[in-house]
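>>> next come a sequence and a model predicted from it.
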Amino acid sequence: MPASNPSLSSSSMSFVAFRVLLPFACGYFMSYLFRSVNAVIAPNLQRDLGIGAGDLGTLTAAYFVTFSLFQLPLGILLDRFGPRRVQACLLLSAALGAVVFAIGSGLTHLVIGRALVGLGVAGGLMSAMKAIALWLPKERWALANGVFMTAGGLGALAATLPVELALEHYHWTALFWGLAALTVIASALIFFVVPEREAAPTASVSLGQQLRECGKFLTDARFWRIAPVSMMGMASGMSIQGLWAGPYLRDVGGLDRAATAQVLFIVAAALTAGFTLTGIAADRLQRRGVPLGRTMVWGVVFYAGVLAVLAGGWTPTNPLLWIAFGILSNTTVLAYPILSGQFTPEQAGRVNTLLNGVVFGFTFFAQAGMGWLIALWPRGGNGNYPLQAYQWTFGLAMLLLLLALAWYLAPRRKA
């Protein structure tokens, strides 16, 4: 059976949607829920652990360390064994990490639990992208990726008001016991519902040859042309949405916990819509002759403008500003179909996981670094950090994003 079938019927498309993408979407839902939940429980963690912005950033960013380090072996595993078995097994590590996080008695234990969660959800997006590359024709990848990533937005939604409401009745440790149970269910759905695709040609390729090909990807100019803009766009978006938006709204916007959770819910809703809208817009523009790269560039430009407004501290609680942030912050996700379209479907798992690895590895430094940079300013009498701390932090993120965009555009001008 070929890796992708451009003549899929409507019934076949429905089969792929419900038997393939939907179970993987459950895993990606959990990935984003775990990634974003600390933005709401941050005050609880700071109170119970007695930590400041620096330690909070490092604790939350531990998720990205194991997530990024596992991307290279993840790509090899996906190409050799397929996304179904790999993702079902990995999610069990996330469930274990949630349990360790729930029973942990100190900062070190929680960091270990958070790291196990990061390892367990490391394949949330890449396994689905591999499945999309196997089951759908290339011209449908951008749309399928965008629609699939809506599940991540729903996970981010679940990490806002629902979590805040749960914390009114349960301790945050009980919340993580529930997340562990949901993760086990997601693992079972993928393993028992998703059909096995016939073995890909790479199953007969030696491990050494696969590793050598990965080395070639890392020295490929096509990879490093697009990697920096993807790193800066997604790292800044995930760092702010997954953690620092909450403290910013409390410190700069003066919102209480309930109002902060409401704005974070708006951000997550816009993020969810943004995934779908980006996929649909890119798909339609591509059909009209507009390349994915051009769509991504304009999205990055508008996102940089949003970062500038956040850094300036102008209307920090304006819902329209946060809606724009949610829609535009993941524009650089288009880098994945752009990059994978330049390689064969059999290589898609490895090249995308390599990109994912450098993106999430940088996100660790971005999220933790934002915390340590904010902590350079002393807290006020009410325990809040001043506006200047966020101006420098978000302003630096905007500057680095624009530099990365200039790097992406430079080869095109030279050509």
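Good, I have the coordinates.

>>> CA atoms for contacts and neighbours, from now on please.
Will do.

>>> what about Ile13, how many neighbours?
Rather than Ile, residue 13 is Met. Other residues near Met13 come to 15 when the count uses other CA atoms under 10 Å.

>>> and for Pro23, nearest residue in space, chain neighbours not counted?
Closest residue to Pro23 apart from its sequence neighbours, by CA to CA, 6 or more residues apart in numbering: Ile190 at 5.2 Å.

>>> show me how far the strand or helix carrying that neighbour is from its chain's centre.
For Ile190, the enclosing helix or strand under DSSP states H and E is helix 172-193. Here the centre of helix 172-193 is set off from its chain's centre by 19 Å, with CA atoms, centre = their mean, to the nearest Å.

>>> what's whatever helix or strand comes next after that helix packed up against?
Sequence-wise, the next helix or strand downstream of helix 172-193 (DSSP H and E) is helix 207-218. Secondary-structure packing of helix 207-218 (3 or more CA pairs under 8 Å, 6 or more residues apart in numbering; DSSP states H and E): helix 71-81, helix 348-374.

>>> could I get the ones you listed in JSON lines, plus columns for mean neighbour count and distance to Val16?
Conversion of the helices and strands packed on helix 207-218 to JSON lines gives the following (neighbours: other CA atoms under 10 Å; distance: least, CA to CA, whole Å):
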{"stretch": "helix 71-81", "mean neighbour count": "23", "distance to Val16": "18"}
{"stretch": "helix 348-374", "mean neighbour count": "24", "distance to Val16": "18"}
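
>>> one more structure, for comparison:
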Amino acid sequence: MRIGLMCLIAGYVLSQFYRAFLAVLTPQLEADLGAMPADLAYASGLWFLVFAAMQIPVGEALDRIGPRITASVLFALGGAGGALMFAFAQTPAHINWAMAMIGVGCSPVLMAGYYIFAKMYAPALFSTLAGAMIGVGSLGNLASSAPMAWAVEAFGWRETMVALAIVTLIVAAALWIFMTDPPKEERAGSRGSVLDLLKIKALWFILPMMLVNYAPSAGVRGLWIGPYGSDVYGANTQTIGTMTLVMGIAMIVGSFVFGPLERAVGSRKWVVFGGGVISALAFFILYTFPTTGSGQSIWTVTALFAVVGIAGAGFPVIIAQARPFFPEHLTGRGVTLLNLFSIGGAGLMQIVTGKVATFWEATKDPLAAYPMIFLTYGILFCCGLAIYVFSEDPRD
């Protein structure tokens, strides 16, 4: 089980990488394929939307056939296959298809780990273990920043993607060989479905927060930080790599902080709520920033992005808050339902913010799109918090 979990974490490192690497490739894909920021926003949004749509079948598969087959097969076919398609892309449409395939491949990895944590470990440890997996897996977030920029400049983006496809296939094979499934609990007449989970009223106040909590940090780190740094501050590939590296480190710190913090405070709900308030304030401050920046102010906005990265890392704590409401035989479908809202929200907001950018580019000053994107994220957080404040906060 330990070796299998290590392989899952390696897979999650790659999953974090694939959801964020487009920001660094912005200049190369625009030059070689004519892909504009709005095109990459759509491709990034497809990754998240396909990933989210896969959570329903993935949840069924985790409960019925177990995490080993689910994770290894999808990661090999979708992850490695999509990375290879990306390497040979000739148009922005090919990038869209490749990102959709990679989204399919990455969809079971984190949830397979959460399924094992829920089945094999004490409930009180869930948020810490879940946060640790995200924290370690977020090394992929770091790898998609400055290291990815270095690899692209040294070897070329196509060659780098071929190498990533090979690494992904190796990890998928390791999952098949070393991973074992938790013991299954057969309960006659208790098969259930996602519809049974949606009938649980306590989840109605948690799901909206899950919808908005991850979308802003994923959107900024995965895409907008690159075009924003380039267009407003004239940042080159290496500078963008440094900006994404700083925000990636902040997201890792947040993943490790939230679990111990909720135990220290004695509340999961209010820790997440406080993080949401801080993130919203950071975006409202970013909204006020001018669109003609100096070399010094680029590090001020980078610091604000880091604040968003730390404060928006409450994903595992929200799942831990919702976990006591799941029937035991619907554990897999429960965690994947929450992940559907989280990743689905990120995908929808990538597409929405892409439309915002397109509108402002066509009708007004293109640089004015960025403050509107930040304002959209700030309002999004406020809407989620207004519902989440009424949620229950069970203790294990």
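Received, thanks. Since the model is a prediction, treat every value here as computed from it, not as a measurement.

>>> against Ala181 of the first structure, how distant is the residue mapped onto Arg64 of the second structure from the first structure?
Under the alignment (TM-score structural alignment), Arg64 of the second structure pairs with Arg80 in the first structure. Distance from Arg80 of the first structure to Ala181 of the first structure, counting by CA to CA, to the nearest Å: 29 Å.

>>> can you check which part of the second structure stretch 145-161 of the first structure sits on?
Under TM-score structural alignment, the match for stretch 145-161 of the first structure is residues 130-146.

>>> gap between the two ends of the matching stretch?
Stretch 130-146 of the second structure: ends 26 Å apart by CA to CA.

>>> how about stretch 248-262 of the first structure?
Stretch 248-262 of the first structure: ends 14 Å apart by CA to CA.

>>> need the residues that contact it.
The contact list for stretch 248-262 of the first structure (CA atoms under 8 Å, 6 or more residues apart in numbering) reads 40, 160-161, 164, 246, 313, 316-317, 384-387, 390.

>>> likewise stretch 316-326 of the first structure?
249, 252-253, 263, 266-272, 274, 303, 306-307, 310.

>>> narrow those to those in helices?
The helices, defined by DSSP state H, take in 249, 263, 266-272, 274, 303, 306-307, 310 from the contacts of stretch 316-326 of the first structure.

>>> can you say which of these are buried?
Buried members of these, scored by 16 or more other CA atoms under 10 Å, are 249, 263, 266-272, 274, 303, 306-307, 310.

>>> possible to save the residues you listed as a markdown table with distance to Arg85 of the first structure?
As requested, those are arranged in a markdown table below (distance: CA to CA, whole Å):
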| residue | distance to Arg85 of the first structure |
| --- | --- |
| Leu249 | 41 |
| Val263 | 38 |
| Ile266 | 35 |
| Val267 | 33 |
| Ala268 | 30 |
| Ala269 | 31 |
| Ala270 | 32 |
| Leu271 | 29 |
| Thr272 | 27 |
| Gly274 | 30 |
| Tyr303 | 37 |
| Val306 | 40 |
| Leu307 | 39 |
| Leu310 | 42 |
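
>>> taking the residues you listed together, which two end up most distant?
Leu249 and Gly274 (21.3 Å; CA to CA).

>>> could I get the contacting residues of the counterpart of Leu261 of the second structure in the first structure?
Aligned by TM-score structural alignment, Leu261 of the second structure pairs with Ala281 of the first structure. Contacts for Ala281 of the first structure were tallied using CA under 8 Å, 6+ apart; there are none.
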